[in-house]
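Visitor: curious how this folds, go ahead:
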Amino acid sequence: VQNHQLGEMASGVGVADNCVTSFNDLKLKHDRKYVIYKMNDGMTQIEVFKEGAKDASYEEFCGLLPEDSCRYGVFDVEYTDPKTGGQRNKIVFFHWAPDSCKVREKMIYASSKDELKKRLVGVATEVQGSDKGDIEMTAVVERVNRV
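Guide: Reported below is the predicted structural model:
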C-alpha cells in the first residue's frame, strides 16, 4: 500500500510534503538560497534538514554537508554565462555521499534519490559528491554551463 501523503518510494522511503514546498519557495519566491535534505533517524523518510537565507553563501551550504553522512541538497547557483556574459541562475541538485559513510546509508540514499528529484520540478542538473573537491563551485558552474 502506498502512502500518498508522504509519497512513498520504491525503496520504501517517503518524502515529507515540506520537501517539495521548501523547494518551490526557493524556485518561485527566491526567498532562500538552498535547501538540504536528510533521512530521519529511522531511514524511512526524507525531511528538510536546513534552509539557507537568500543571501547565504555556497561555502555555508558546503559546510553543512557532513564528512560521515549522506545528504541531498538543492542550491540556486548564480553564474556568468560564458557565451553571453550575462548573469544566470540554475537550480542544482546535490547527492552527497562521502566515502566514510556507512554502506547501508549510501544504498538507501542512492535508491531514494530519483523519487525526490522527480518531485523537485525545475532542477537543471545534478552533482554527485563524495568529497569537497567534487563539489567545488568551478566544477558546479562547468556542469550547469553544459545544460
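
Visitor: going forward, measure contacts between C-alpha atoms and count neighbours the same way
Guide: Fine.

Visitor: these two touch, right, residue 55 and residue 33?
Guide: Yes. If you go by C-alpha atoms under 8 Å, residue 55 and residue 33 touch, sitting 6.7 Å apart.

Visitor: sequence B follows; please return its structure for comparison with A:
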Amino acid sequence: MANAASGMAVHDDCKLKFLELKAKRTYRFIVFKIEEKQKQVIVEKLGEPTQTYEDFAASLPAEECRYAVYDYDFVTAENCQKSRIFFIAWSPDTARVRSKMIYASSKDRFKRELDGIQVELQATDPSEMGLDVFKDRAN
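Guide: The predicted structure is shown next:
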C-alpha cells in the first residue's frame, strides 16, 4: 500500500469520504493531511454541503501543506448547472521545506487513489486558488 518513493500510505477513510463527495455530494470539500509519524494521508476536515468557498479557503493552514478536494458548482454560459471536482495541492511558501517535499513526492500517487478528479490546481498562496481561478478552470 505504501509508495516506495515517499513511503506514504493512504488511509481508507480518504477514499471513502471522497466517494461520498463524488457520488452523494455529502461534502462540499475535504482537506487531507499527511501524518508524518504514521506515514499516511488522513482526512483532516470535512466541509458540509452548505459551507462556502470562504469556509474552504479558511480551512487550509497558512503555514502548512495540505491536499484538498473541492466540489465546485457553477452555471455555464448556456445556463446549465454543473459541478467539477477540484484537487488542490496546497503548498504555501511559508511551509517547511521537508513538508513541501513530502507533499510533492506523494501527490501523484494520492491523486490516483481518488478516482474522479476533474481539475488539478497547485497553489502556494490563496490568490492561486481564488474563485476566479476555479471559474476559469471549470469550463
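
Visitor: which position in structure 1 aligns with residue 22 of structure 2?
Guide: Taking TM-score structural alignment for the superposition, residue 22 of structure 2 sits opposite residue 27 in structure 1.

Visitor: do the same with residue 39 of structure 2
Guide: So residue 39 of structure 2 corresponds to residue 44, using TM-score structural alignment.

Visitor: do you know how far the closest residue to its match other than its chain neighbours is from residue 111 of structure 1?
Guide: Spatially, and ignoring its direct neighbours in sequence, residue 44 of structure 1 is nearest to residue 13 (4.6 Å; C-alpha to C-alpha, 6 or more residues apart in numbering). With distances taken as C-alpha to C-alpha, to the nearest Å, residue 13 of structure 1 is found 9 Å from residue 111 of structure 1.

Visitor: intersection of neighbour lists for the two?
Guide: Counting by C-alpha atoms under 8 Å, 6 or more residues apart in numbering, no residue touches both residue 13 of structure 1 and residue 111.

Visitor: if you count surrounding residues, which of the two has more?
Guide: Taking neighbours as other C-alpha atoms under 10 Å, residue 13 of structure 1 and residue 111 compare with residue 13 leading, 25 against 15.

Visitor: spatially central, which residue of structure 1 would that be?
Guide: Compute the mean C-alpha point of structure 1, and by C-alpha atoms, centre = their mean the closest residue is residue 73, 1.9 Å away.

Visitor: trace residue 63 of structure 1 over to structure 2, please.
Guide: Aligned partner of residue 63 of structure 1 by TM-score structural alignment: residue 58.

Visitor: now residue 76 of structure 1
Guide: So, by TM-score structural alignment, residue 76 of structure 1 is matched to residue 71.

Visitor: tell me how far that match lies from residue 111 of structure 2.
Guide: Taken as C-alpha to C-alpha, the span from residue 71 of structure 2 to residue 111 of structure 2 is 15 Å.

Visitor: what of residue 119 of structure 2?
Guide: Following C-alpha to C-alpha, the distance that separates residue 119 of structure 2 from residue 111 of structure 2 is 11 Å.

Visitor: thank you, goodbye.
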